[in-house]
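1. The following comprises the amino acid sequence and a computationally predicted model.
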Amino acid sequence: MERHATSAELKARAKGQLLGKYGTIIPAILIVEIIMFAITSVITLPLDTQTMPGLIISFIIECLLQLFAGIFIAGQTYLYLNISCGGNIRVSDVFYGFTHHPDKAILIQLYQLLLMLASFVPLFLLLALWMVIDSLYMLIPITIAFCFGLVASVIISLMYSQSYFVMLDFPDFSAVQCLRFSRKIMKGSKARRFYLDVSFIPLYLLGFLTCCIGLLFVIPYMNTTYSNFYLELMSKRNGGNVQ
């Protein structure tokens, strides 16, 4: 039976790879967060979310911002993949996605967003029906639909979690090919990745308790671990040789 690196082993690698690099990583994180916060604030501030039209517009804007964020995700993935591969990193790496197939980064994000929204369609329909029927009995199917959507969205997230890594590793792939390849290499590894995700929850909570300052260290640690997870997936696929 093929042995995979444990969560602890992947994290240990990440810790070693991050030594001496926080001086570059922290400014990179802050730049992305400040830019996204500024854009979100400027666009959503005039909206009145107390009204239905305001809520709908706010939701649409949030979806568009998620698509735009895909470009930054590509850049951040490039940064952390460089760390895991022992390459040199710069703060400007987070803008890598703007000069290397930004359309592909947006499409990858779009496909995932549409799939996740589709998983909640039953919930949206039941909520609309509840507004007409106005019965407490509707809470049961609504709860079931919510749980279904939540589980489905988690599975979708796990299936396509390697898409941006694949995009960087195989620049000739289309967005759809990146998604398909991610789904392929994640077969049999979704539970391992889910366990890895869950294992970071306590650190995230501690990060929030420090007024989010701790997250400046938790986020790089988590993302570098994810990069090592991808490299290990590829090494197993390539018979032990990472591209």
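-> Perfect, I can see it now.
2. contacts and neighbour counts: CA atoms only from here.
-> Fine.
3. Can you spell out which helices and strands pack onto the strand or helix carrying Phe148?
-> Using DSSP states H and E, Phe148 sits in helix 139-159. When contacts are defined as 3 or more CA pairs under 8 Å, 6 or more residues apart in numbering; DSSP states H and E, helix 139-159 sits against helix 102-119, helix 121-133, helix 190-199.
4. winner for burial among the ones you listed?
-> helix 102-119 (a mean of 19; mean count of other CA atoms under 10 Å).
5. Neighbours of Leu81, how many?
-> If you count neighbours by other CA atoms under 10 Å, Leu81 ends up with 24.
6. Can you get me a residue count around the nearest residue to it once chain neighbours are set aside?
-> Spatial nearest neighbour of Leu81, chain neighbours left out: Ser227 (5.5 Å); criterion: CA to CA, 6 or more residues apart in numbering. Close neighbours of Ser227, defined as other CA under 10 Å, add up to 24.
7. And whichever strand or helix holds Ser227, what's buried?
-> Using DSSP H and E, Ser227 sits within helix 215-237. For helix 215-237, a neighbour-count test (16 or more other CA atoms under 10 Å) marks 215-234 as buried.
8. relative to helix 102-119, how tilted is the helix holding Phe148?
-> Put simply, helix 139-159 runs at 150 degrees to helix 102-119, going by axes from the mean of the first three to the mean of the last three CA atoms, to 10 degrees.
9. for Ala69, what are its contacts?
-> Met36, Ile106 (CA atoms under 8 Å, 6 or more residues apart in numbering).
10. dropping in the other structure now:
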Amino acid sequence: MLFIIPNLVASFKKELFYPLKSDNIIVLFILWKGMVIMMSNYKSFSELKRLARVQLQGKYGTLIGALLIQELLVFFVSGLPAALLPGTDTLSNTLYYIVSFIIQLIAGVLQAGVSFMYLKAACGMEFGIGDIFYCFRHNTNKAIKIQFVLAVINAICMLPSDILTWKYPITSLEAYDEIIMMYSVALLCMLVYVVITLAFTPVFYMMLDFPNYTVKDIFKNSIEVMKGNKMRYFLLDLSFFPLMFVSVFTCGIALLWVIPYMNMTSTNFYLDLMSCRTKQNQADEF
């Protein structure tokens, strides 16, 4: 729409000065609708980040506390499969991946709670550390189903890396070629997963924002909303790389501030998407 409006203006420049005809009315309508769409442009990265910094003022303590609890829980629970199933035989490996898959589902429910907490914070509502456990009490089944889909996609994407690990286990740190190959394949698999799941970035936000949506509706609307915005979100995430890199020199301590900053910016990205979508839908109704 934005690309055809200048041509319309040029084509009908003279006609618009004459008494209104049906064609003129159509042109004016298209121009007006185009202006509405232009007014609903997405916020820039700097605007989203600036808004996040304002929203984070006075809230870092709670968000950092929630982050520490989340990371500690994920860290200890993620270590259970290796501790309970130390063997390398086929049965142990199979059980290991089954248990790991179940843990991913639990971690997804926790992540949904984190999304709930940041939505409340971004909207100026009261929130607390306990909000990260919200989805263990509400919408648990829906959160598990959503995470199940994401976990299956992850399992499929990581399958080549897992097969290599099973067939060619590394028994010595001196096997440099094998280690490089393993990490290269794993990195490629992770990249494929990231590209595929960019379309599903707002699924937990949507689950909380639209409680009447089914899981199918959530994924369908997520794909629709992210159409044309996947690269924007990827670049937004990438823009935090300098802060992540600098955090290395603080032994990761700075991440306690960087991660909430990233999460709040991502939440604002979602809210901005939905706001623009609402404006466009309103324009389409006229």
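-> Happy to help now that I have it. Predicted model, so just to flag it, every value in this text is computed and none were measured.
11. Now compute the TM-score of the two chains, please.
-> The TM-score (TM-score structural alignment, normalised by the length of structure 1) is 0.83; 231 aligned residues with a CA RMSD of 2.9 Å.
12. The helix holding Ser227 of structure 1 packs against which elements?
-> helix 7-18, helix 22-44, helix 52-84, helix 175-185, helix 201-209.
13. Recalculate using a threshold of 10 Å.
-> helix 7-18, helix 22-44, helix 52-84, helix 163-169, helix 175-185, helix 190-199, helix 201-209 (3 or more CA pairs under 10 Å, 6 or more residues apart in numbering; DSSP states H and E).
14. got a list of what the equivalent of Thr278 of structure 2 over in structure 1 touches?
-> Applying TM-score structural alignment, one finds that Thr278 of structure 2 aligns to Asn238 in structure 1. Contacts for Asn238 of structure 1 (CA atoms under 10 Å, 6 or more residues apart in numbering) come out as Glu232.
15. State the distance from the residue nearest the centre of structure 2 to Leu164 of structure 2.
-> Among the residues of structure 2, the one closest to the centroid is Thr201, at 3.0 Å (CA atoms, centre = their mean). In this view, Thr201 of structure 2 and Leu164 of structure 2 are 29 Å apart by CA to CA, to the nearest Å.
16. So Val152 of structure 2 sits against Phe101, correct?
-> Yes: counting by CA atoms under 10 Å, Val152 of structure 2 does reach Phe101; the two are 8.6 Å apart.
17. any idea whether Asn212 of structure 2 is helix, strand or coil?
-> Look at Asn212 of structure 2: counting by DSSP: H, G, I helix; E, B strand; the rest coil, its state is coil.
18. could you measure the aligned partner of Ser247 of structure 2 in structure 1 against Ile201 of structure 1, distance?
-> Using TM-score structural alignment to pair residues, one finds that Ser247 of structure 2 aligns to Gly207 in structure 1. Remark: distance between Gly207 of structure 1 and Ile201 of structure 1 (CA to CA) = 10 Å.
19. of these two, who's got more company?
-> Remark: of Gly207 of structure 1 and Ile201, Gly207 carries more neighbours, 18 against 11, as counted by other CA under 10 Å.
20. what sits against the nearest residue in space to that one that is not next to it in sequence?
-> Distance criterion CA to CA, 6+ apart; nearest residue to Gly207 of structure 1, sequence neighbours excluded, is Gly214 at 4.1 Å. Neighbouring residues of Gly214 of structure 1 by CA under 10 Å, 6+ apart: Leu203, Tyr204, Leu205, Leu206, Gly207, Phe208.
21. Quick one: buried ones out of these?
-> Leu203, Tyr204, Gly207.
22. Let's have these in JSON lines, adding distance to Arg183 of structure 1.
-> Below are the buried ones among the contacts of Gly214 of structure 1 laid out as JSON lines (distance: CA to CA, whole Å):
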{"residue": "Leu203", "distance to Arg183 of structure 1": "28"}
{"residue": "Tyr204", "distance to Arg183 of structure 1": "27"}
{"residue": "Gly207", "distance to Arg183 of structure 1": "31"}
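23. rewinding a little: return the distance of the helix holding Ser227 of structure 1 from the chain's centre.
-> How far helix 215-237 of structure 1 lies from its chain's middle: 12 Å, per CA atoms, centre = their mean, to the nearest Å.
24. what about Pro86 of structure 2, how many neighbours?
-> Neighbours of Pro86 of structure 2 using other CA under 10 Å come to 12.
25. Surely it and Ser92 touch.
-> Yes: the criterion here is CA under 10 Å, and Pro86 of structure 2 meets it with Ser92 at 7.3 Å.
26. Aligned against structure 2, show me the partner of Thr40 of structure 1.
-> Per TM-score structural alignment, Thr40 of structure 1 is aligned with Ser78.
27. Would you mind measuring from its match to Phe133 of structure 2?
-> Where Phe133 of structure 2 is concerned, Ser78 of structure 2 sits at a distance of 18 Å (CA to CA).
28. And for Met125 of structure 2?
-> 17 Å.
29. So for these two, which sits in the more crowded spot?
-> Phe133 (18 against 10).
30. Helix, strand, or coil at the more buried one?
-> Secondary structure, three-state DSSP: Phe133 of structure 2 is helix.
31. For Ile223 of structure 2, see how far away it is.
-> 27 Å.
32. Not counting residues beside it along the chain, what's closest to Met264 of structure 2?
-> Nearest to Met264 of structure 2 is Ala52, by CA to CA, 6+ apart, at 5.5 Å.
33. hang on, isn't Pro202 of structure 2 packed against Lys220?
-> No: look at Pro202 of structure 2 against Lys220 with CA under 10 Å: they stay out of range, at 11.1 Å.
34. More neighbours: which of these two?
-> The neighbour count for Pro202 of structure 2 versus Lys220, taken as other CA under 10 Å, is higher for Pro202 (24 against 14).
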